[in-house]
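**Student:** missing the sequence, but the structure's below:
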């Protein structure tokens, strides 16, 4: 648990600008304006500061040893390098790490580092606090939307994870964090501008330097934004699919009523850069007696014909009040066999972090539940709890 007096990531009372999350151009412009630097010199200084922040992970301007003492003092007077507060840090028995981060009062989201995924390990980041999509099987979707996260707040999730696993400098060999997946809280394509800026920072070769081909954006199907995502970020695309007909998908993923399967799959075929080397991932949560039959496996194969694709089969992670059960393991394997025989890779995703509520579909800030409980107790018993116990979004 972080110190309650720790500085908040974004603060209306701190006049200093937090440099974390500024794009390169924004950082250059700030230096040019605040220190009256010539454009060429401002670019050089911006490059130096950028590398200290994103290659070395420094938290203090005093550590930027290739910058003059006078300028370091000036930077300290005007700017800060604040990380968000880590409200809770939990480590699963399987090594998965979950971070509950506070960006501002009432603005909290979760990120999850999963070792042994992709080339070495993946960080699942959030793009919103809460969600508007109300997918019926997803616990995260039961927390209503508070707001979009900024590019700075998305980028900071990566810095926090790298701090925790000792991943500095970013250029070190045998890196643990090699993949970024936008599969945490929220719908990334409802916050595409900030997601795009964050991807630009994360992928920059002079900083964190995670390849755009190792950054995946998962969407429930906000079809009009696909082209902008593909051309603007070159990120890999993942589709939260979960059903093979509109009637069932309307129930499981209500946004399907607006962008039905025919539109969604055509947008996938048209996704910029899609090829056998840049396949689209289709996520399919396995729900007992709902979407797990052999007939649905065959229909899934038919629907995806002509789309370079792989299919992630996700055992459902139960949560109280969901009304769903996970499909039997033998049923999941039979489903996978049909899809595999049709030529599609269909790995069964091993549940990770279930014991700390970090598995797929489980992300929902514990603070929301805890604070809501405290607020109810205060109303019932008048125990003097302050108004600050009311959760964001409650």
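**Tutor:** Thanks, I have it. A quick note: this is a predicted structure, and the numbers were derived from the prediction, not measured.
**Student:** only C-alpha atoms for contact and neighbour calcs from this point on.
**Tutor:** Fine.
**Student:** and the helices in the stretch 151-300 of the chain?
**Tutor:** 151-165, 192-203, 226-233, 246-252, 261-269, 294-303 (DSSP state H, counting those that start in this stretch).
**Student:** got the contact list for the longest one?
**Tutor:** Identification of contacts with helix 151-165 by Cα atoms under 8 Å, 6 or more residues apart in numbering yields 20-22, 54, 57, 83-84, 101, 103, 111, 113, 123, 125-127, 168, 176-177, 194-198, 201-202.
**Student:** before we go on, here's another structure to hold up against the first:
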């Protein structure tokens, strides 16, 4: 039985090599060599590691693998956004690449499905299947780089420059695996993303926020979406456990937060629900004193969604109130809507297909009556 090396820490990799028969004295050097081939060059085949001795390569072939998640489908939007439906361990999940003039952002999933049930989010309608492993999280970055021809990781003009843990799932409910994966993503001798270019998004798992700042050290984004508990209780049911005041206190004390390292508040614009100018004024009051910016997200509809997007003129007025209070308030241009790759639209394609089949069967049965 072979073992996957993707997602192992350097210490775990060294131990695996020793267990496979590499002399203990040689293991540190072999670990460094392998680490470079796997994560800097993205090498998928041990035989291509030409500076390694043939007998060592043979040992690697016999004992280990370097798998990526399988690419089930790749869709490319009219705006250049790419969405991959990936499969690993028998389950499917999605990863999205968003190219922009000054950067390329990869939106990575942490779970298959989601344990939360946020009312405006399509992923939230899919029950949690399982946590993704460190190898499956890191593997999403590697699969994207494979598809985009984006190796070596230390090269200039890389297409993927930013990683955001904003795909399927709640990252702080898969803390250990996310932490291990992001240690590889941020390792200058591995996938080589600066921690300033890695953002972890949470719906507000308050007890884990400080721990994330201390042990992961990435930028932080909060899925806020409402300024009063009675509304957020509906939009983000986790709020019943960790209400807004507790969440904002965790933001105020997030390790390393400063004007140079602001917290991002994500705020989806829902017509007649949370988009009044009174909401905007209350928003700037409740985040007062927190170095922050506010991303305003036009709602991305999905079949059966219970909300409508706010009118564009209303979004602009809302943004103006926030901006006048001294907070950057960019309105995020929806990307990849035509391939269901926009914020809040991710859901395993196979589950959507099965749901669609069931709906067709029901409709057919109804017509036959």
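**Tutor:** It's in. Please read all numbers here as calculations on a predicted model, not as lab measurements.
**Student:** before we move on, the earlier item: show me the one of the helices of the stretch 151-300 of structure 1 that comes nearest residue 379 of structure 1.
**Tutor:** helix 151-165 (33.4 Å; Cα to Cα).
**Student:** so that closest one matches what in structure 2?
**Tutor:** Here helix 151-165 of structure 1 aligns to structure 2 at residues 134-148, judged by TM-score structural alignment.
**Student:** quick check: buried residues in the matching stretch?
**Tutor:** Along stretch 134-148 of structure 2, these residues count as buried under the neighbour rule (16 or more other Cα atoms under 10 Å): 134, 135, 136, 137, 138, 139, 140, 141, 142, 143, 144, 145.
**Student:** in strands, which of the contacts of helix 151-165 of structure 1 appear?
**Tutor:** 101, 103, 111, 113, 123 (DSSP state E).
**Student:** which residue in structure 2 aligns with the last one?
**Tutor:** Using TM-score structural alignment as the criterion, residue 123 of structure 1 maps onto residue 106 of structure 2.
**Student:** near that match, how many residues? Count them for me, please.
**Tutor:** Using other Cα atoms under 10 Å, residue 106 of structure 2 has 28 other residues around it.
**Student:** same check on residue 217 of structure 1?
**Tutor:** That count, for residue 217 of structure 1 with other Cα under 10 Å as the rule, works out to 23.
**Student:** wait, it sits on residue 188?
**Tutor:** Yes - look at residue 217 of structure 1 against residue 188 with Cα atoms under 8 Å: they come within range, at 7.1 Å.
**Student:** between the two, which contacts overlap?
**Tutor:** Counting by Cα under 8 Å, 6+ apart, the contacts common to residue 217 of structure 1 and residue 188 are residue 182.
**Student:** so which elements touch the longest helix anywhere in structure 2?
**Tutor:** When structure 2 is parsed with DSSP state H, its longest helix is helix 349-367. Using 3 or more Cα pairs under 8 Å, 6 or more residues apart in numbering; DSSP states H and E as the contact criterion, the elements in contact with helix 349-367 of structure 2 are strand 91-100.
**Student:** quick one: contacts of the strand it packs on?
**Tutor:** 80-87, 104-109, 111-113, 140, 144, 159-160, 167-168, 335, 341, 346-350.
**Student:** residue 62 of structure 1 matches what in structure 2?
**Tutor:** Using TM-score structural alignment, residue 62 of structure 1 lines up with residue 47 in structure 2.
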